[in-house]
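**Q** Pasted the sequence and its predicted model underneath.
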Amino acid sequence: MAVKGIGQVDKKYDGSNLRIGILHARWNKKIIDSLVSGAIQKLIELGVKESNIIIESVPGSFELPFGSKLFFEKQQKKQQPLDAIIPIGVLIKGSTMHFEYICESTTQQLMKLNFDLNIPVIFGVLTCLTEEQAEARAGLIEGKMHNHGEDWGAAAVEMATKFGV
């Protein structure tokens, strides 16, 4: 596989046999909805059947790590295992240290889940200084940035097909 540039791989991955879970926070609904839509769009583009994209929600980004673990276990009990999970959240800095604590703990625990669950857990949490930055990264401000949800969908398919366990 020839690498074209940073972040661009010369291969299209086939997600037709994958079951992908998306677990999203409910805070910052407009931004979250756009990110989830971007992830779904990319998953479908890469062959994941719409019926194999399972979506659940949790109150906020802090709940994503534990929610992802429970989501994974729920699907296992139903004998419908997931091949990857995309936890999606948005954290926007305020005037207190709350942002730093939530960012750090959420990031660490989501990373740990990759090893605990033995499936790819894609880091789909925007950590932004302003709401405008978050909207740009969700593709809501034309010409500013693209929808990062699409990147997360692509990463889930690549990781699950390349290293599926």
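**A** Okay, I see it.

**Q** From now on I want contacts and neighbour counts done on CA atoms only, so please keep to that.
**A** OK.

**Q** and the next element down the chain from the lengthiest strand in the chain?
**A** Counting residues, the longest strand in the chain under DSSP state E turns out to be strand 84-92. Once the chain leaves strand 84-92, the next helix or strand it forms, by DSSP states H and E, is helix 98-117.

**Q** which residues are in contact with that next one?
**A** The contact list for helix 98-117, computed with C-alpha atoms under 8 Å, 6 or more residues apart in numbering, reads 61-62, 64-65, 69, 72, 91-93, 120-121, 123, 127.

**Q** buried stuff in it?
**A** By neighbour count with 16 or more other C-alpha atoms under 10 Å, helix 98-117 contains the buried residues 99, 102, 103, 106, 107, 110, 113.

**Q** try it against this one:
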Amino acid sequence: MAGFGEPGATPVEASGMTVGVVAARWHAELTDHMVERAVAAAAACGARATVARVAGSVELPVVAQALARRCDVVVALGVVVRGATAHFDYVCRSVTDGLTRIALDEGKPVAHGVLTVDTIEQARDRAGLPDSAEDKGWASTIAALDAALAVRQVATSANQRVGFGA
């Protein structure tokens, strides 16, 4: 965690939007709380949340894609803790590449709220618990909704000419 530069996670006006939240069941004591915070953030923005659970982080992208086909935004939540093998690297790459591809293929924001950490203590510090420094469930949801609003703004202004030929 960098600990600096975060833009803040103030609710945005997203009434009528839908948020698909998909979360891994690994490290449930943390992911359950992250889901609660994501749903609370959606409600604070006036959006409606749908929640789906999967076994682990590798399974997040396929369900995220299904949610992206019926929701305005998707928030993927999980916890991957580095171990003694290369498995951490494979899981993190798979999840990141999958979520990025879904966002681009579906043209919808997909927030990467998967905590990729060296220790469980680092995960606890980012999971939005009362003593946590960060709240990734909340922040990821706000970021996704903010991006969806930006996409809508670009789409509605697409008929306006911009640039040198305007």
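**A** Right, received. Where do you want to start? What you see is a predicted model, and the numbers here were worked out from it, not measured in a lab.

**Q** Any idea what the TM-score is?
**A** Comparing the two superposed chains by TM-score structural alignment, normalised by the length of structure 1, the resulting TM-score equals 0.82, with 149 aligned residues with a C-alpha RMSD of 2.0 Å.

**Q** Pipe the buried residues of helix 98-117 of structure 1 into a markdown table and attach distance to residue 131 of structure 1 per row.
**A** Listed next are these as a markdown table, based on distance: C-alpha to C-alpha, whole Å:
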| residue | distance to residue 131 of structure 1 |
| --- | --- |
| 99 | 13 |
| 102 | 17 |
| 103 | 16 |
| 106 | 19 |
| 107 | 20 |
| 110 | 23 |
| 113 | 28 |
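
**Q** closest to residue 138 of structure 1 among the residues you listed?
**A** Top of the list for closeness to residue 138 of structure 1, among the buried residues of helix 98-117 of structure 1 and by C-alpha to C-alpha, is residue 103 at 18.0 Å.

**Q** what range in structure 2 matches the longest strand of structure 1?
**A** Residues 73-81 of structure 2 are where strand 84-92 of structure 1 aligns, with TM-score structural alignment as the criterion.

**Q** Stretch 25-42 of structure 1 too?
**A** By TM-score structural alignment, stretch 25-42 of structure 1 lines up with residues 24-41 in structure 2.

**Q** Identify the residues contacting the matching stretch?
**A** For stretch 24-41 of structure 2, the surrounding residues in contact (C-alpha under 8 Å, 6+ apart) are 11, 21, 23, 48-49, 51, 53-57, 59-60, 75, 77-79, 123-124, 127-129, 135-142.

**Q** buried residues in it?
**A** Judged by neighbour count (16+ other C-alpha under 10 Å), stretch 24-41 of structure 2 contains these buried residues: 24-26, 30-35, 37-41.

**Q** Which strand or helix spans the residue most central in space within structure 2?
**A** Nearest to the geometric centre of structure 2 sits residue 111, at 2.6 Å (C-alpha atoms, centre = their mean). According to DSSP H and E, residue 111 of structure 2 maps onto strand 110-117.
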